[in-house]
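Asks: Fold the following, please.
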Amino acid sequence: MEARDGVGRVDRVDRAMSWRPAVTGVAEVFHAHWRDHAYPGHTHDTWTLLVVDDGVIGYDLDRHDHTAVRSGVTLLPPHVVHDGRALTSTGFRKRVVYLEQDVLGADLVGPAVDAPLLPDAGLREAVSRLDRALVARDDLEAESRLALVVERLTAHLVRGRPGVVGTVQPAPGRVACLAREMFDADPVGTPGVAAVAHDLGVTTPHLVRSFGRAFGIAPHQYVVGRRLDLARRRLRDGVPSAVVATETGFHDQAHLTRHFRRFLGTTPGRFQSGR
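Replies: As a prediction, the model looks like this:
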């Protein structure tokens, strides 16, 4: 971050924030902009999934030098000692998603120690989308984004290892239709995309891809659309928007308003008043 004093001089300010989302598999989200701070050697009991937005981070992982740069994604395994420091005079800005240990297999710790930087632009964008969904508290979207990220991380870490084969998944069209039926049955109380995938006996990434291929929309977008249909009906019945938000599966009125404006180009209040 940057702050200006009364005479227009720019001072760089260190800033950090963290929170724990209500998304299974995500232990914490951490955003930081450090100018001078350096991390001493330490460990986490989670996987550290890191993207750098500005600057370059140098760090030792298991007593070997590495760098985290903007062109890739850095994945640090749990219980392995690492530190961290800026390699540029302007410091660095980073976003971190800490993943629970069981999100990735223990057998992937070794490959992650050997090659923590994954130079994959598509993976970086996928992590950024996951981070944005977590910031926005769009839990259904974050759940789907996380599954796709984990699948891609796993593919990087198992590449070239013998004996690693994919699981045969059911036909995509059938999976998509069954999932839509489950979402339609209870769009507010649906336990989540991962739970629906589990009930159908498929992986979450397979469900996400199958749904998109069949209907041209991601499952979380479909569920939000159905919830907005319910919200519109309740608003037309004269129910206050704050009540409608909680009744139709949104966190609060602000969450409903953001999606309402994004999908319908207006606010719940204006929609209800006819303006």
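
Asks: Only C-alpha atoms from now on, for both contacts and neighbour counts.
Replies: Noted.

Asks: a strand runs through A254, doesn't it?
Replies: No: counting by DSSP: H, G, I helix; E, B strand; the rest coil, A254 falls outside a strand, being helix.

Asks: Around it, how many other residues sit close by?
Replies: 14 (other Cα atoms under 10 Å).

Asks: Before we compare anything, build this one as well:
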Amino acid sequence: MQNLKKHLTFINNKFKNLNMDKHFHDEYSFSLIYDGNHSYENEKEKFTFASGMIQVVNPYEIHSTKNSSWSYLNIMPSTELINNIASHLTQDESKKDILFNPLITDSKAIKLFHHLFMLMSHNKENKIDIDTAMIELFEHILKFHSSNTLEKIVNITCTKKELNRALEYMNDYNKKDEITLSDISEQIGISKYHFIKEFKKYIGITPNQYLQIKKANWTKELLQKDIPLCHIAYECGFTDQSYMIKVFKKFYGYTPTKLNNIQLYNK
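Replies: Coordinates of the predicted model:
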């Protein structure tokens, strides 16, 4: 599934004194409410969702809203995306039409949801960052908040030699090109869903964290050549200079400019 934008949309929205007649959506809807209350009714139950809760609406589920004012972060994955994740994790193509519980309150799910939403709303983040966060969120929700809980997540492993082949690819790719999880996982013949688990098991961090550290290190190397920061950002594959500075400071504790100043002072 190459075009993630087609399968994962999001919005930060609010309503005041809203009434909505019975309707349904073609895709899943996950909403993290951060203010107000949402009085909601589906074909089976009535709910009042409050701040700190994740409301879930499954595809084609008839539902309505009664005089509610609330603010929320909303992520809408397609049925194709959810089916794709479920079938890869279980290695079972029959895992389709997953139904999720209407209410999620566990702190890990909320943290993973918020992290994914912030990445998607920040245009400077890369595809691997979003892909990783998406997989971590929906794997967790599929395991713990699905009516047909995925109890048998298939553990597809790889050898250290195979992982080293993936690392070589990550170390040697053209820094100016965008790389995806699928690009990397294809080097060792497993899906990106299982690659994330194996990579973290052996290396201790996610593939995206590894690449960000590599980019920060490449930035430091180029800083020693007195190259303008905007050129360094491009050469290292960052979307722009400000995002490069943010990532660099995350791993070094100071900005690239400060490092330059130190080096000039020591000349």
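
Asks: List the buried residues for stretch 242-255 of the second structure?
Replies: 244-245, 247-248, 255 (16 or more other Cα atoms under 10 Å).

Asks: Tell me the residue in the second structure aligned with V208 of the first structure.
Replies: Under the alignment defined by TM-score structural alignment, V208 of the first structure corresponds to I196 in the second structure.

Asks: so its match sits in a helix?
Replies: Yes: per three-state DSSP, I196 of the second structure lies within a helix segment.

Asks: which residues touch it?
Replies: 132, 206-207 (Cα atoms under 8 Å, 6 or more residues apart in numbering).

Asks: who wins for most neighbours among those?
Replies: Counting neighbours by other Cα under 10 Å, P207 leads the contacts of I196 of the second structure with 25 neighbours.

Asks: Now do the contacts for the alignment partner in the first structure of that one.
Replies: By TM-score structural alignment, P207 of the second structure lines up with P219 in the first structure. The contact partners of P219 of the first structure, taken as Cα under 8 Å, 6+ apart, are 193, 208, 211-212.

Asks: Same check on K22 of the second structure?
Replies: Residues near K22 of the second structure by Cα under 8 Å, 6+ apart: 62-65.

Asks: one more time with 6 Å, if that's ok
Replies: Contacts for K22 of the second structure (Cα atoms under 6 Å, 6 or more residues apart in numbering) come out as 63-64.

Asks: what about the helix or strand it falls within, how far off from the first structure?
Replies: Per DSSP states H and E, K22 of the second structure falls inside strand 8-23. After superposition onto the first structure, the mean distance of strand 8-23 of the second structure to its aligned counterpart is 3.3 Å, using mean Cα distance after the TM-score superposition for the first structure.

Asks: picking up where we left off before, what two of the contacts of P219 of the first structure are the furthest from one another?
Replies: V193 and G212 (12.9 Å; Cα to Cα).

Asks: neighbour count winner among those two?
Replies: Legend: neighbour count by other Cα under 10 Å for V193 of the first structure and G212, higher for V193 (26 against 17).

Asks: where's R93 of the first structure relative to L118 of the first structure, distance?
Replies: Noted for R93 of the first structure: a distance of 18 Å to L118 of the first structure, by Cα to Cα, to the nearest Å.

Asks: Among those two, which residue is more densely surrounded?
Replies: Using other Cα under 10 Å as the criterion, R93 of the first structure and L118 rank with R93 on top: 23 against 19.

Asks: Identify the residue of the second structure aligned to that one.
Replies: Under the alignment (TM-score structural alignment), R93 of the first structure pairs with S71 of the second structure.

Asks: what element comes up after the strand or helix carrying its match heading to the C-terminus?
Replies: For S71 of the second structure, the element it lies in under DSSP H and E is strand 63-77. Using DSSP H and E, the helix or strand that follows strand 63-77 of the second structure in sequence is helix 79-90.

Asks: Pull out the buried residues from that next one.
Replies: Using 16+ other Cα under 10 Å as the test for burial, helix 79-90 of the second structure gives 79, 81-83, 85-90.

Asks: Which parts of the second structure are helices?
Replies: 4-7, 79-90, 107-121, 127-144, 160-172, 181-185, 192-203, 207-223, 229-235, 241-252, 256-265 (DSSP state H).

Asks: okay if I get those as CSV plus distance to E45 of the second structure?
Replies: Listed next are the helices of the second structure as CSV, based on distance: least, Cα to Cα, whole Å:
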stretch, distance to E45 of the second structure
helix 4-7, 28
helix 79-90, 23
helix 107-121, 23
helix 127-144, 21
helix 160-172, 48
helix 181-185, 40
helix 192-203, 34
helix 207-223, 41
helix 229-235, 52
helix 241-252, 45
helix 256-265, 55
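
Asks: For H25 of the second structure, find the nearest of those helices.
Replies: Distance to H25 of the second structure, taken as Cα to Cα, is lowest for helix 79-90 among these, at 10.7 Å.

Asks: That closest one vs helix 192-203, what angle?
Replies: If you take axes from the mean of the first three to the mean of the last three Cα atoms, to 10 degrees, helix 79-90 of the second structure sits at 50 degrees to helix 192-203.

Asks: ok, residues contacting helix 79-90 of the second structure?
Replies: By Cα under 6 Å, 6+ apart, helix 79-90 of the second structure touches 27, 93, 95-96, 153-154.

Asks: quick one: that helix to strand 8-23, angle?
Replies: 120 degrees.

Asks: As a markdown table, the contacts of P219 of the first structure with distance to R137 of the first structure would be great.
Replies: Shown next, in a markdown table, are the contacts of P219 of the first structure (distance: Cα to Cα, whole Å):
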| residue | distance to R137 of the first structure |
| --- | --- |
| V193 | 15 |
| V208 | 19 |
| F211 | 22 |
| G212 | 22 |
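
Asks: Pick the one among the residues you listed closest to R174 of the first structure.
Replies: Nearest member of the contacts of P219 of the first structure to R174 of the first structure, counting by Cα to Cα, is F211, at 9.6 Å.

Asks: Thought V175 was touching the closest one, still the case?
Replies: No: with contact defined as Cα atoms under 6 Å, F211 of the first structure does not count as touching V175 (7.6 Å).

Asks: more crowded one of those two?
Replies: F211 (25 against 21).

Asks: list the contacts for the more buried one?
Replies: A176.

Asks: The alignment partner in the first structure of S146 of the second structure and G249 of the first structure, how far apart?
Replies: Under the alignment (TM-score structural alignment), S146 of the second structure pairs with L157 of the first structure. Applying Cα to Cα, the value for L157 of the first structure to G249 of the first structure is 37 Å.
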